[in-house]
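In: Need the 3D shape of this:
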Amino acid sequence: LLGRAAGAPAEAEPNAFRLTVRGESIFIAGRDDPGEPLRDDVSAGTLFGVYELLERVLGVRWLWPGELGTHVPAAANLVVPELDLVLAPALRHTRLRFGGLMSAEAGWSNPAAREKFIHDQLVWLRRHRLARGISLEYGHGFETWYERHAATHPEYFNLLPDGTRRSDPMYHGGEDRLISLSVAEPGVVTERIKEWSQQRTAQRPWVNGAENDTCGKCVCELCLAWDGEPATPAALARAKAAFAAGEPDWWKELGSVSDRYARFWMALQAEAQKTDPGATVLGYAYANYHEPPLRTRLNERIVVAIVPRLMYPWTAAKREAFRTQWAGWSAAGARLYLRPNYTLDGHAFPIWYADQLAEDFNFVHANGLIATDFDSLTSSFGAQGPTLYTLARLQQHPDWPAERILAEWYGAFGPAEAAVRAYGDLWRRVSAQVDDQTLKAVLQRTPDGGSWGRFYLIADGIFTPAVMAEAERLLAAARQAAGAQPTALRRVEFLEQGLRQAA
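Out: As a prediction, the model looks like this:
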């Protein structure tokens, strides 16, 4: 029996379910909300219960989108043991974005191929239980404020070193939406909570305290007084001189301004509690307030999005800095969600960070993680399959080590398992040899490359002809090992297609 027929509990958490096997009967009942089941913001508890049964009992694995990526082990007999499980997602919100450029119309052989892949990938994400049980769709929270409030309340906005209250002219030409706030100004708190009390919904109940997409740049006395280590007169003088000289990074002289934002979130919460005693505030650890606060204590109703300053290559120094950042915000008392950009890296090239990703994910799970939001899923399954499978599996099992997950992926290649593992190990070694100095050397001859959006311009400095030739040799060995096993052979051919695309 499924869903309502099995007695689904309406009061369950989003996407939660009960799976019971008793005698010859199977009962799967979960919280199922109205809406399209493939939408990740629609609770599909019964569906998740079915997936749990398929994985736990039949050993089904979803390697990548589509039929070829669906691994169903052969079995002469099916034995379903007695079970009685009540399960809910380990994380309240898990998301791998793939809209925008990732689903654009350019580059497809035809519109039907695009539509099929998008559908198959939605199914794949759902089978990995990616789900937004709560909404984190808040974004930068004050982008329209300057247009609406500058004339009547200029004090809401950053005081620049030249004494003006405007968007920094050296940052994207001074766009109004990119101005930072004077977060210590009491009127900012009052106005935000006024808006929140009028606009909040059951789906988006939290106070949005996320600054605009810029650094904290206010040098007014109120904001400086809120900083954990206020800028000295000498530092302010340097900031003013740098601003006057047209240096875009003048704000670095202010040091970390995390405490002013932490105090801002606490002030928002205090004001919101007058309306709702359980009010929760969301903010970002970002830009020049990415470091943990020095003096401000937060609480569990302050939710902070950590945007790691970590992109490929995953060096030990970068990872240690990220863990220090995460541990500091966790120790400050906030609940945290992971909002990285590093999955944008790599284009269609076989970069590898499965091991590092799992180790760091295990760490954040043990230190206050409640949600994830990855920007973005580039869908390079043929080139980055082990890493992307690890990424998806961790959303459901945040405490699993990489090797447990990778064993599932490699095991689906049957007689070619060992040969495909050798192929994956090549990319592990290649990526392990890359550090920032490697990229710096490549950039000397290709200065336009380097960022995630232009990685393809420098990829040949990593994936050299010799490396690609070795990859081809290893896949040829995997093809031979697959022999006459048709599914294993087709999966090896899928990897060959990924390698050809990278080449």
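In: C-alpha from now on. contacts and neighbour counts both.
Out: OK.
In: list the buried ones in stretch 52-63?
Out: By neighbour count on 16 or more other C-alpha atoms under 10 Å, the buried set for stretch 52-63 is 52-53, 58, 60-63.
In: Give me every residue in contact with that stretch, excluding its own residues.
Out: Residues outside stretch 52-63 that contact it (C-alpha atoms under 8 Å, 6 or more residues apart in numbering): 19, 69-73, 78-81, 124, 127-128, 385, 389, 408-409.
In: Before we compare anything, build this one as well:
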Amino acid sequence: MHIMRVIVILFPLLLASSFTDACLAAEVLTLAKDGNAKAVIVLPGGATSAARETGGILADHLKQICGGEFRVIVESDLKDASVKDQRIVTKSTEPVETFILLGEGGLTKLLGATSADLGPGGILIRTFPNAIVLLGPGKTAPSDPYGTRYAVMTFMEDSLGCRFLWPGELGKVVPQRKTIKVAPINFNYTPRIRQRRIRMAMGLGERKSHGVKRLGFTDADYHYFNKAAMVTTSRDGGWANWHRLGGSLRLASGHSFGYMWEKHKDEHPEWFAVQPDGTRDQSRSPDRSRLCVSNLELIEEIARDRIESLNKSDLNSVSIGPNDGGQTSFCRCDECRKLDPPNSRKLAGGGPALTDRYIYFWNEIAKRVTEVHPDAWLTADAYSVYSAPPVLRKLHPNIAIRFVGLTYTNEEKRRQDREDWDAWSKAVKKIYFRPNVLLAGRRQGTPVIYVHKLAEDFRYLASHSLVGTDFDSCCHNWATQGLNYYVCAKLHWNPDLDVDALIDDYCQSGFGSGADAVKSYFLRLEDITNTIAEQQLKITQPFPPAVIDELRGYLDMAAAATADEPDASKRVAFLRSGLEYTDAYVAAFRIFREHEAAGGGRLLKETKQRIREALDNNWLVSRGIFENHHLAVNVATVAWGSWNYFGRYYWSDPSPEIRAKVESR
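Out: Next comes the predicted model:
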């Protein structure tokens, strides 16, 4: 019953075709009995290192479940193996009750189990009288050759009951039982989304390193605590691989003109955007320089550069995406302005959307590049001042668009972005989703939960031209935003999943008897996020003491319910660390708002002292998170991203006595 329940949750639309009458009449297979392995994992001849790793992952988890040692062998290790009446027969003297076949090989061929009907990244899970086949296309699907790995991860979730809620052993759910039996299965599935990517933002980098130092730690400390937090008993390939993120559209993308200023500023200053002061100086943001996109000599140069890149690359695509951010403005020259239709959408600052001028720029590059490489794809962005759909111009047919819209902290903009998706998806042959939605709250680390809206939008986009994703980024705020990451990953594999069933499974798997209270906690946080979006509040606003106390109440109930369930109790404590961090972080902002509501002006000595005490406490709590719950909140990124704001209230470092107390430990 447990196996059937899980499969119903994960594959509701496929269930009817997944179990044939013949399969339901087959035997229940035994993988382990009384703690002893009764199965062997078999790889095909010539198995790759990736296949061997996948076999080891399955063996490790089976051992963690029952305590038995499971061998991983290759087909040639089986003596004279053959198939008779869909049963594997071997002359080996060592008895094997069940053969677990990973990947396509001689035995799967004899059993009639192949990947022939699967697309890239597809999986087949099928049981036979004494065997389980777990496979997917490999080299035959170069854009996504890891189907066998996906099949193993699906099997471990659906048939073994494992879960990977967040990285590290605490986030792993591995049921304990001495006997492992598997009910009949005949399941195949190919993911609809060809590229499934969530950037995991694992590196340290300059920004995070700056935050680490603000917390009073070193880069070496970061690597130590991060590595320790990620350790798991069983190999798993990492959280992203577990959730079957993967596949590739083989489209080069990204901001592609960061080199232009340093390379061309002296000989061709006219190639750069005219600034409000009349100059074309980009020195304030040299790596994010703006271009004069009407300049034909510039267009010729970029086209030559992209043709040369294609000549040297095995990819059939190049990026022509503009730089974003920085401290310079878009071009104000007369020729660029002539490219902006008078009826362009007005932006928040009052100026027109610049989409049509950029489509002119992209089209002119594409026209020249495709004269040499007619099948090449050129990737650009629907983002920034060129996020609105074009008014007059049509895109060159070889241009693919990365759509960067959608937000869950501004409902008005979300509705506009949904309309923009529809328009862009009709204007191009290839469009993929490159949102910043997971970055919400990265500079604060506080809770932002939006899983119902995410599921609604994801399902819609998947049914309206979406070919792939590239989410920026999982920021590793697992105690405050981890449910978003989990649901997002699951929707990548199957965008039609029932989000309420996913939430129930997440809570039940991870929090046991505390599931109901934890679910109420998450739903209340989602209500708060909806309020932020509808009223366009700052992320720190809707957490007054009364709300924090209400949220604590849910976690108190969960803690009481899981008192006799050690793993679930620790996971509740993990969530609580995120809430207590939130309380410490927003405390100073409450005082800021009190001061502003009273008219602002010069800070009284008493107010300054209250702010310093709150920010000192935030520093201490953040350090505690860094050391003891490293994955709960990415405090290093927060320290980089928002602590500069505290300077206006005369805080840049903790009080000497606070720092001395910490250093004396």
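In: that older thread, out of the contacts of stretch 52-63 of the first structure, which are buried?
Out: 19, 69, 71, 80, 124, 127-128, 385, 389, 408-409.
In: Going by distance to residue 463 of the first structure, which of the residues you listed wins?
Out: residue 385 (17.0 Å; C-alpha to C-alpha).
In: re earlier: from the buried residues of stretch 52-63 of the first structure, which land in strands?
Out: Using DSSP state E, the subset of these located in strands is 61-62.
In: Report the two of the buried residues of stretch 52-63 of the first structure separated the most.
Out: Spatially, the most separated pair among these is 53 and 63, at 17.1 Å (C-alpha to C-alpha).
In: Next, the contact list for the equivalent of residue 384 of the first structure over in the second structure, please.
Out: Mapped onto the second structure by TM-score structural alignment, residue 384 of the first structure lines up with residue 481. Residues near residue 481 of the second structure by C-alpha under 8 Å, 6+ apart: 446-449.
In: at 7 Å instead, please
Out: 447-449 (C-alpha atoms under 7 Å, 6 or more residues apart in numbering).
In: Could you dump the residues you listed into JSON lines with distance to residue 256 of the second structure, neighbour count and secondary structure added?
Out: What follows is the contacts of residue 481 of the second structure, written out as JSON lines (distance: C-alpha to C-alpha, whole Å; neighbours: other C-alpha atoms under 10 Å; DSSP: H, G, I helix; E, B strand; the rest coil):
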{"residue": "447", "distance to residue 256 of the second structure": "33", "neighbour count": "27", "secondary structure": "coil"}
{"residue": "448", "distance to residue 256 of the second structure": "31", "neighbour count": "27", "secondary structure": "coil"}
{"residue": "449", "distance to residue 256 of the second structure": "33", "neighbour count": "26", "secondary structure": "coil"}
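In: tell me which of those residues is nearest to residue 304 of the second structure?
Out: Of all these, residue 304 of the second structure sits closest to residue 448, with 45.1 Å by C-alpha to C-alpha.
In: ok, back up a step: go through the contacts of stretch 52-63 of the first structure and flag which are in helices.
Out: 124, 127, 385, 389, 408-409 (DSSP state H).
In: Would you check how far apart residue 145 of the first structure and residue 183 of the first structure are?
Out: Noted for residue 145 of the first structure: a distance of 13 Å to residue 183 of the first structure, by C-alpha to C-alpha, to the nearest Å.
In: between these two, who's got more neighbours?
Out: residue 183 (28 against 17; other C-alpha atoms under 10 Å).
In: Over in the second structure, tell me which residue corresponds to the more buried one.
Out: Match for residue 183 of the first structure (TM-score structural alignment): residue 293.
In: Report the separation between its match and residue 357 of the second structure.
Out: For residue 293 of the second structure, the distance to residue 357 of the second structure - C-alpha to C-alpha - is 7 Å.
In: which residues in the stretch 1-150 of the first structure form helices?
Out: Ranges of helices within the stretch 1-150 of the first structure are 45-58, 111-127, 145-149, based on DSSP state H, counting those that start in this stretch.
In: counterpart of the last one in the second structure, which residues?
Out: Against the second structure, the aligned range for helix 145-149 of the first structure is residues 260-264 (TM-score structural alignment).
In: in that stretch, what counts as buried?
Out: So, applying 16+ other C-alpha under 10 Å, buried residues of stretch 260-264 of the second structure: 260-261.
In: ok, residues contacting that stretch?
Out: 282, 286, 289.
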